[in-house]
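*Asks:* sequence and computational prediction follow.
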Amino acid sequence: MKEINVERIASEVKRLCIEAACDLPVDVEKLIVHAAQTEESDFGKYAMEKVCRNVKIARENEAPMCQDTGMVIAFVEIGQDVHITGGLLEDAINKGVSEGYVDGYLRKSTVIDPVFNRKNAGDNTPAIVYTTLVEGDELRITIMPKGAGSENMSKLKMLKPADGLEGVKRFIVDAVVNAGGNPCPPTIVGVGIGGNADKAMLLSKVALRREAGAPNPDPAYAELERDLLREINKSGVGPQGFGGRNTALAVQIETYPTHIATMPVAVTLNCHAARHKEVVL
């Protein structure tokens, strides 16, 4: 049984929050650079040049790449042979988020109550924590700050099985195209198919954890990802909505078994600043 103290967890989460805001993952950066090199629209080229420059400046100056430093999503995979000591896991994550956003001078974006008291919490807590129990004696924490510009473009539709593949494709493409420039394209498109309504939405977030551009291991879904990316990029929305061929960097699909009478499909967009950092303890 491995013991991991909550203070260590909080310290690592603090570091991840600050790094995620300032240092774009290499897999995402590669897709952005490729988009900049292949863009044909003059306005699109201009936008992609600025995006590339912004990524470089943020990393070199350890400054946030976007003013919206997001609400923190924490994916936690906890080995069944791990024992958390000194307190509660979720409290430790929130302590790390609080310290990271305060000490890192990151914008605090959470409000205490969604309707009646939208007073700022002051430290960007609480995080949204998803915990999964897995084999082994490791604790894996992935921090994914999610900005509101892209999050507001999330879509869920409870399709009928009779809608079939064409119905799935039409909904996904329309969700991205109708979002226009609001989610700061080129986006990474997370798609969840199956389960029930809440499972499909979660799957669409989990899809954004994958290595950017890495295909679904199922050949049929990998082909669907490629087809959707081509259709989305034919739309002409382009970088930042200015027009061009790069509306999306990648489409990433996750699936789950579902009920015979339904076919849930969820879309979560991540802006080009697809921020995430991970640690294994």
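*Replies:* Perfect, I can see it now. Residues are numbered from 1 along each chain as shown.

*Asks:* contacts, neighbours, all on C-alpha from now
*Replies:* Will do.

*Asks:* quick one: the most centrally placed residue in the chain and Pro145, what's the gap?
*Replies:* Residue closest to the mean C-alpha point of the chain, counted by CA atoms, centre = their mean, is Leu208 at 4.5 Å. Distance from Leu208 to Pro145, counting by CA to CA, to the nearest Å: 11 Å.

*Asks:* can I take it that Pro257 is in a strand?
*Replies:* Yes - checked against DSSP: H, G, I helix; E, B strand; the rest coil, Pro257 lies within a strand.

*Asks:* and here's the other structure:
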Amino acid sequence: MITEETIKNTVVELLKRAVTKLPPDIEDALNKAYQNETSDVAKMQLKAILDNIALAGETLTPMCQDTGVHIFYVTVGNVKTGNIEKAIRDGVKEATETVPLRPNAVHPLTRKNPGTNLGQNMPYINYSLSDAEYLEIQVMPKGAGSENMSQLAMLNPAHGVKGIKQFVLDTLLHAGSKPCPPVILGVGIGGSADISMKLAKKALLRPVTTRHPEKQIADLEEELLETLNETGIGPMGLGGKTTVLGVNIEYAACHTASHPVAVNIQCWAARRASAKIYEDKVEYGWFA
């Protein structure tokens, strides 16, 4: 059996890893952007980001003061566990005190802050099932600067792929420097309003070095990446070649009369961490 204590301790470790060390694909993309930039100002911004990442890793302190709200993706395999939700909430509370994490979760009307990063439906936990012999937990700390720039469009089916491209471009142009570029874009297409938004956020779990397995979607990812970087917004909005590190698209079938498209923006601090919890061990890594 996987106990609540094991799950809680894993969550604490996941949050510590997530906020102090970037996944290899993101750090590599930032290093590549630094090497490719020709603008002195852009290189200066990227150098500051890379120095900050290194310092965070050395000191085990958060790389950004906004340690976000905490979005979990839990895949329950063929294992017996304790109360998963309670263990995750206990882990978030403990990590807030010990890492430490900035208390960001507030009541949306009163703005009251309990100081624990706990609240109604927060942390937010997405569940799925598998036949694996482990419990997998992925966490995505999501800051407000990037999240506030996310958008949903209920397009007309007649808008087609051209409409998708235009909406994604318009979303990035509207965001400008606010989400702390270079950014990663998660794009959700199809489903319904809520499904496309969920897909857009989940797309951010996928490494920027991977493309969608379907060629038509993968080609659209590549085309959008090229188009968006031609905007010249650049690192921190100060101009340059690198505005977007990656575009990840996920999709769902949709109603014949619907054409929803969602964009969820992630800042350069694209934090995520994963663990597979077996009955006798825990494996940490970047499994997305």
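*Replies:* Cool, got the structure. Here the structure is a predicted model, which means the values were calculated and not measured.

*Asks:* still on that earlier bit, so who does the counterpart of the residue nearest to the centre of the first structure in the second structure touch?
*Replies:* Per TM-score structural alignment, the equivalent position to Leu208 of the first structure in the second structure is Leu204. When contacts are counted by CA atoms under 8 Å, 6 or more residues apart in numbering, Leu204 of the second structure touches 184-186, 248, 266.

*Asks:* what's the most distant pair in these?
*Replies:* Asn248 and Gln266 (11.1 Å; CA to CA).

*Asks:* which neighbours do these two have in common?
*Replies:* 184-186, 204.

*Asks:* so which of these belong to strands?
*Replies:* 184-186 (DSSP state E).

*Asks:* which of the residues you listed lies closest to Gln45 of the second structure?
*Replies:* Distances from Gln45 of the second structure to those, taken by CA to CA, are shortest for Ile184, at 16.8 Å.

*Asks:* tally of neighbours for the closest one?
*Replies:* 27 (other CA atoms under 10 Å).

*Asks:* so who does it touch?
*Replies:* 204, 208, 244-248, 265-268, 270.

*Asks:* quick check: it vs Gly115 of the second structure, distance?
*Replies:* Taken as CA to CA, the span from Ile184 of the second structure to Gly115 of the second structure is 29 Å.

*Asks:* stretch 10-22 of the second structure maps to which residues in the first structure?
*Replies:* Using TM-score structural alignment, stretch 10-22 of the second structure pairs with 12-24 in the first structure.

*Asks:* got it, and stretch 159-166 of the second structure?
*Replies:* With TM-score structural alignment as the criterion, stretch 159-166 of the second structure aligns to 163-170.

*Asks:* contact partners of the matching stretch?
*Replies:* 159, 228, 265.

*Asks:* do that again at 10 Å, thanks
*Replies:* 157, 159-161, 172, 175, 193, 224-225, 227-228, 231, 262-266 (CA atoms under 10 Å, 6 or more residues apart in numbering).

*Asks:* of those residues, grab the buried ones for ChimeraX.
*Replies:* A single ChimeraX command selects the buried members of those (16 or more other CA atoms under 10 Å):
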select :157,159,172,175,193,224,225,228,231,262,263,264,265,266
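
*Asks:* picking that back up, show me which positions of the match of stretch 159-166 of the second structure end up buried.
*Replies:* Going by 16+ other CA under 10 Å, stretch 163-170 of the first structure has these buried residues: 168-169.

*Asks:* and the aligned partner of Pro186 of the first structure in the second structure, how many neighbours?
*Replies:* Matched to the second structure by TM-score structural alignment, Pro186 of the first structure sits across from Pro182. By other CA under 10 Å, 29 other residues sit near Pro182 of the second structure.

*Asks:* for Pro182 of the second structure, give its distance to Glu147 of the second structure.
*Replies:* 14 Å.

*Asks:* try Pro103 of the second structure
*Replies:* For Pro103 of the second structure, the distance to Glu147 of the second structure - CA to CA - is 17 Å.

*Asks:* same question for Val208 of the second structure.
*Replies:* In terms of CA to CA, Val208 of the second structure sits 18 Å off from Glu147 of the second structure.

*Asks:* could you pull out the strands for the stretch 151-281 of the first structure?
*Replies:* 155-159, 187-195, 248-258, 263-270, 277-280 (DSSP state E, counting those that start in this stretch).

*Asks:* pull out the buried residues from the shortest one.
*Replies:* Right, strand 277-280 of the first structure. 277-278.

*Asks:* mean shift between it and the second structure?
*Replies:* For strand 277-280 of the first structure, the mean deviation from the second structure after alignment is 0.4 Å (mean CA distance after the TM-score superposition for the first structure).

*Asks:* and that strand, which stretch of the second structure?
*Replies:* Against the second structure, strand 277-280 of the first structure falls on residues 273-276 (TM-score structural alignment).

*Asks:* circling back: and of the strands of the stretch 151-281 of the first structure, who's closest to Met201 of the first structure?
*Replies:* Nearest of the strands of the stretch 151-281 of the first structure (CA to CA): strand 263-270, 5.2 Å.

*Asks:* so what does that closest one touch, helix or strand wise?
*Replies:* Contact here means 3 or more CA pairs under 10 Å, 6 or more residues apart in numbering; DSSP states H and E; on that basis strand 263-270 of the first structure packs against helix 148-151, strand 155-159, helix 164-179, strand 187-195, helix 197-206, strand 248-258.

*Asks:* and Leu88 of the first structure, which of the strands of the stretch 151-281 of the first structure is closest to it?
*Replies:* strand 277-280 (18.0 Å).

*Asks:* and the aligned partner of Tyr105 of the first structure in the second structure, what does it touch?
*Replies:* Under the alignment (TM-score structural alignment), Tyr105 of the first structure pairs with Pro100 of the second structure. For Pro100 of the second structure, the contacting residues are 15-16, 19, 61-62, 67, 93-94, by CA under 10 Å, 6+ apart.

*Asks:* and for Val33 of the first structure?
*Replies:* Neighbours of Val33 of the first structure in contact, by CA under 10 Å, 6+ apart: 48-49, 51-52.
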